[in-house]
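Peer 1: got a predicted structure here, sequence first:
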Amino acid sequence: MGYAALLEATGRVNDLLNAGSILSWDARTMMPKGGAETRSKQLATLAVAARNLLCSDEMKRALEAAEAEVAGKNEDSVEARITAQVREAIAYHERIPTELLRRKTELGSATHEVWAEARQKADFSMFADSLRAMVEINREMAQAIGFEDHPYDALMYRFEPGTTKAGLDTLFARLREGMLPLVRAIAQADKPRSDFLFREFPVDAQMDFALSMAQKIGYDTHRGRLDLTVHPFEISFTRNDVRITTRVASDYMPMSLFGALHEAGHAMYEQNVDPAYTRTPLATDLVGLYAVGGVSFGAHESQSRLWENHVGRSRAFWVNHMDEARAAYPGLLDDVDAEEFYRAVNRSEPSLIRVEADELTYDFHVMLRCELEAKMVDGSLDVADLPEAWNAAIKEYLGIDVPDDAKGVLQDVHWSSGQIGTFCNYTIGNIMAAQLFDHATSQDPGIEAALEKADYAPLRDWLTDNVCQHGRRFGRDELLERATGRPLDPEPYIAHLTTKFSDIYALA
């Protein structure tokens, strides 16, 4: 009984979570609507079983024996990190009643179908009661977890440990200061041509091209696959089976392409975790009860946004791959050159849909959601008033009117599954992506030279060495400091946006 027994016990937790992930993948890609009710119970059973095993007497005995066995080892050692993370996770879950976890899991699975139908019919009233119940459960979760300043802090802990509402307010203020002048200047500038992006592109051709580009940057389809879904996602069942999805609009090709590149970035994080960490706490989020190897949702998002934006939306990418795009869509792009395509897929103008937002205005969607979530959680915004508050914020931030609930408050899947507190991860991921990319290319000029020649291996190898392989061994800022020499810093991101969009729009 010792460290080996602890690894075996936590491995069984990982197995249960991966089984739940498989059911979740199926529910969001293949499952008929009639399966929703029983699927919610299946997922709840697995989540509670994983939590109960984690907090069992068997696990505690194994942990105590393992702690004694590894006592005296360097605190940065794998063994020390694993025992510390198991201890932290047990303490976290013992603060949350089992029945609360079961109710939340069941509601999240059942509510997904309610949300999907409400979104289809653009009717928030159909979803309001379910969302109200989900907000209330999250309030209960926050009280059980505990917090010092704001209940939102407790909910963000599951996704981005250490992040607080106060810290986000400061970070968002700096981003607005750095980005709003650029947004306003672009609003007055001539827009690049983009009509060719809205032609009729065959769905099958889009899926084939999207997958081929994902494979180009390094997504391993021997350990993964691409499928269609309503809302794109990546999900892993250990590093050896990491699946991605995208969505397709026949009259707007970039949606499927960049959705696939984005999710491939997530997948490559999981596929490149150290194989030795498979089924261990360094590839299992024991606090969030997710079978993932990324250290935080923001860190995970850094990989998806880096490959989507810094690589996939770069000028070099389209200089290198424009001929392949023309071949994928015969006759549809013959009148477009690489520079025009590059400018079109980086066209910046306010839009209603977060996942379709351009790189510059995207974070305003995130800020809006974080602000509304925090208000719902602390009770200063009633769920019934959410559409009105949403529409007003979109008008304030982006200057556009929301025509219906499907293009407004119902567009995201997160609230239906209970993920309140996760939206901050998208902006944190954007910041991390710029910080990592800036440091990697500055440290090794060969990386940028390779990208100019469509060689993605040097960048992928750098990210594997400095981010992916470590799994959950290091905390987010610790990982950043090891990789770049400093914790989370928004300045490289602001500089990246300023340089890129000033060039595209010929700003002084």
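Peer 2: Yep, that arrived.

Peer 1: C-alpha only now, for contacts and for neighbours.
Peer 2: OK.

Peer 1: now do the helices in the stretch 151-300 of the chain.
Peer 2: 151-157, 165-187, 203-217, 254-271, 297-305 (DSSP state H, counting those that start in this stretch).

Peer 1: any idea how far D57 lies from S109?
Peer 2: D57 sits 29 Å away from S109 when distances are taken as C-alpha to C-alpha, to the nearest Å.

Peer 1: one step back: dump the helices of the stretch 151-300 of the chain to TSV, plus mean neighbour count.
Peer 2: Shown next, in TSV, are the helices of the stretch 151-300 of the chain (neighbours: other C-alpha atoms under 10 Å):
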stretch	mean neighbour count
helix 151-157	24
helix 165-187	15
helix 203-217	19
helix 254-271	27
helix 297-305	27
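
Peer 1: could those helices go into a markdown table alongside distance to N466?
Peer 2: Formatted as a markdown table, those follow (distance: least, C-alpha to C-alpha, whole Å):
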| stretch | distance to N466 |
| --- | --- |
| helix 151-157 | 24 |
| helix 165-187 | 24 |
| helix 203-217 | 17 |
| helix 254-271 | 11 |
| helix 297-305 | 12 |
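
Peer 1: nearest to N391, of those helices?
Peer 2: Taking C-alpha to C-alpha, helix 165-187 is the member of these nearest to N391, at 19.4 Å.

Peer 1: mind giving me the packing neighbours of the longest strand seen in the chain?
Peer 2: Longest strand in the chain, counting residues (DSSP state E): strand 242-246. If you count contacts as 3 or more C-alpha pairs under 8 Å, 6 or more residues apart in numbering; DSSP states H and E, strand 242-246 packs onto strand 226-228, strand 234-236, helix 254-271.

Peer 1: below is structure B, check it against A:
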Amino acid sequence: MSVFTHSNPNIRELIELSSQLKDLSSTIALLSWDQETHLPPQGALARARQLELLSGIYHEFATKKKLGILLEKLREDIENKPQDFTQYDQALVREMSREFTMATKLPKKLVQALSKESSIGLEAWKHARAQNNFADFAPSLQKIVELKREVAHTYGFNQSPYDALLDEYEQGLTYQQVMDAFVPLRETMKVLIPQLTEKTAVYDKGILRQTFDGQQLWDFSMHVLELIGFDLERGRQDKSTHPFTMGLNIGDVRLTTRIIETNPISTLLSTIHEAGHGMYEQGISPDFADSTLGFVNSLVVHESQSRFWENMIGRSKEFWEFLYPQFQARFPKQLKGKNVEEIWRELNVIQPSLIRVDADEVTYHMHILIRTEIESALIEGKLDVKDVQSAWNEKYSRYLGISVPSDTQGCLQDIHWSQGLIGYFPTYSLGSLFSAQLYETIIQEHTDLPQAIKEGRFEKPLHWLNDKIHQHGRVYTSEQLAQKVTGKLINADAYLRYIEKKFHI
């Protein structure tokens, strides 16, 4: 039985239009995935033109007058006779109405310009990163920031232009709300970080800073992917400078990881993190997967899934009690005579560090705060692009007490700004907070979860997440989903309880 009211011709037409838009979006995403994984350097300019063209075609399709009229008619019908429509009909109309409203605010030329500059910016970032020179990326970033400012002003906002960009990734999110969450978290971290740094320093034995064979690491990461439940019949993993996930449809989900021979845990946790994203994409219900409802709910919810698997599972003692014998067998030379307790303690050392994706789960939020402060200042015109490097270095010194030795390890480490993803970073921290709420909830419902993880029964958390989160796609908003699953809005309480319990503080 269909979840949609196919007897309604307007719903049928909307489903068809929605499916076509999703296919166009997936085609654009596939070209972007290829650019980050396999595109020859000399193909970059042609790829920028291709993406510019396709983004324009998508915009024309997404802003058709016919679509606007159809949505208006359906909204009226739902308001007058809601009983004639399923919750999926209503959710589809809600989500497509929001997308239509946002798309029609932006002129086609602006959409195309941003697509082109983001593609060019990616190549400029790769080059600058390789050369360890922010100045090589600054001109591209300047263009992207100017375009994103234009996007923000075109959308409109109440307090800050940054609000309009946050709303692209998390509906209704504002800078004030982000800071309301960050400021108390920051103050707590100021106390916790030095306390836990001192407490865990003794566990850093340097075991995981030896050199591990790159091919063996790759093979083991593929093994871990399958172990935790990522379906390689419906997905794949490749290598990229910066790990990411691209969900084209439920039968084609692309992950990437990076191989760092002197930091095997970075490779494994990156793989697990992206698998969390990927299993979310694979878990969307086939009933509406080809429609707009087949996109994931929000970036906060998306990041909650990756952080759940990376931290709640991948950094847990139970996980390593299961995995370590296999890890040790794969790398006998490096791990000879080492026990699981030593490995688990070392990978959970709390230590201020340079690289966000390698940060421990306590200092991680300071990395996000730094990026949020910088990108919001760029959009508000309070910071010039030429001063990003110095602002970055100053904030790392102030918030984490460390000196940044290079641009590659500093303001060039993340891919996001090169692709115009300004407003994305706060969703990482908010997603981390939600992941702790989810973990607390599943433990209450399944007290045997730690034992299941210890035995390698990863289908237990995966099936729970499939049921509670994944299958719903965009049927619920993130607020509705948080309330439905945990009984609360997203907040820091469960995260702080988790940290206190884990580190016995």
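Peer 2: Yes, it's here. Since we're looking at a predicted model, the values are computed, not measured.

Peer 1: got a TM-score for the pair?
Peer 2: The TM-score (TM-score structural alignment, normalised by the length of structure 2) is 0.95; 494 aligned residues with a C-alpha RMSD of 1.5 Å.

Peer 1: returning to that earlier point: more neighbours: which of D57 and S109 of structure 1?
Peer 2: S109 (24 against 11; other C-alpha atoms under 10 Å).

Peer 1: that one -> structure 2?
Peer 2: Applying TM-score structural alignment, one finds that S109 of structure 1 aligns to S119 in structure 2.

Peer 1: just Q206 of structure 1 next, same as before
Peer 2: That one, Q206 of structure 1, aligns with L217 by TM-score structural alignment.

Peer 1: what's next to the longest strand of structure 1, contact-wise?
Peer 2: Residues from elsewhere that reach strand 242-246 of structure 1, judged by C-alpha atoms under 8 Å, 6 or more residues apart in numbering: 223-236, 256-257, 259-260, 263-264, 267, 270-271.

Peer 1: kindly report the same for stretch 213-227 of structure 2.
Peer 2: 232, 237, 259-261, 264, 267-268, 271-272, 275, 327, 330, 456, 458.

Peer 1: ditto for stretch 234-250 of structure 2
Peer 2: So stretch 234-250 of structure 2 is in contact with 26-27, 29-30, 33, 36-37, 222, 251-259, 270, 274, 277-278, 281-284, 286, 289-290, 294, 414-415, going by C-alpha under 8 Å, 6+ apart.

Peer 1: cool, and stretch 9-28 of structure 2?
Peer 2: Contacts of stretch 9-28 of structure 2 (C-alpha under 8 Å, 6+ apart): 4-6, 51, 54-55, 58, 61-62, 67, 70-71, 74, 89, 96, 247-249, 290-292.

Peer 1: give me the most central residue, structure 1.
Peer 2: Closest residue to the average C-alpha location of structure 1: E301 at 4.4 Å, with C-alpha atoms, centre = their mean.

Peer 1: wait, that one sits on Y426?
Peer 2: Yes - E301 of structure 1 sits in contact with Y426 when judged by C-alpha atoms under 8 Å, with a separation of 6.0 Å.

Peer 1: distance check, the aligned partner of L54 of structure 1 in structure 2 against V111 of structure 2.
Peer 2: Aligning on TM-score structural alignment places L54 of structure 1 opposite A62 in structure 2. In this view, A62 of structure 2 and V111 of structure 2 are 12 Å apart by C-alpha to C-alpha.

Peer 1: what do you get for Q334 of structure 2?
Peer 2: 51 Å.

Peer 1: just tell me which of the helices and strands packed on strand 242-246 of structure 1 ends up closest to Q188 of structure 1.
Peer 2: helix 254-271 (24.6 Å).

Peer 1: comparing that closest one with structure 2, how large is the average distance?
Peer 2: Taken against structure 2, helix 254-271 of structure 1 registers an average deviation of 0.5 Å after superposition, with mean C-alpha distance after the TM-score superposition for structure 1.

Peer 1: against structure 2, where does that helix fall?
Peer 2: Going by TM-score structural alignment: helix 254-271 of structure 1 matches residues 265-282.

Peer 1: what about the strands in structure 2?
Peer 2: 235-239, 245-249, 252-257.

Peer 1: mean neighbour count, those strands: which tops it?
Peer 2: strand 252-257 (a mean of 23; mean count of other C-alpha atoms under 10 Å).

Peer 1: chain center to that strand, what's the gap?
Peer 2: Relative to its parent chain, strand 252-257 of structure 2 has a centroid offset of 13 Å by C-alpha atoms, centre = their mean, to the nearest Å.

Peer 1: from P264 of structure 2, how far out is the alignment partner in structure 2 of D227 of structure 1?
Peer 2: Matched to structure 2 by TM-score structural alignment, D227 of structure 1 sits across from D238. As judged by C-alpha to C-alpha, D238 of structure 2 and P264 of structure 2 stand 16 Å apart.

Peer 1: follow-up on the earlier one: in structure 2, what residue corresponds to the residue nearest to the centre of structure 1?
Peer 2: So, by TM-score structural alignment, E301 of structure 1 is matched to E303.

Peer 1: for R87 of structure 1, same thing?
Peer 2: Using TM-score structural alignment, the partner of R87 of structure 1 in structure 2 is S97.

Peer 1: picking that back up, ok, which of the helices of the stretch 151-300 of structure 1 comes nearest L131 of structure 1?
Peer 2: Nearest to L131 of structure 1, of the helices of the stretch 151-300 of structure 1 and by C-alpha to C-alpha, is helix 151-157 at 15.8 Å.

Peer 1: quick one: list the elements packing against that closest one.
Peer 2: Against helix 151-157 of structure 1 (3+ C-alpha pairs under 8 Å, 6+ apart) you get helix 125-145, helix 362-378.
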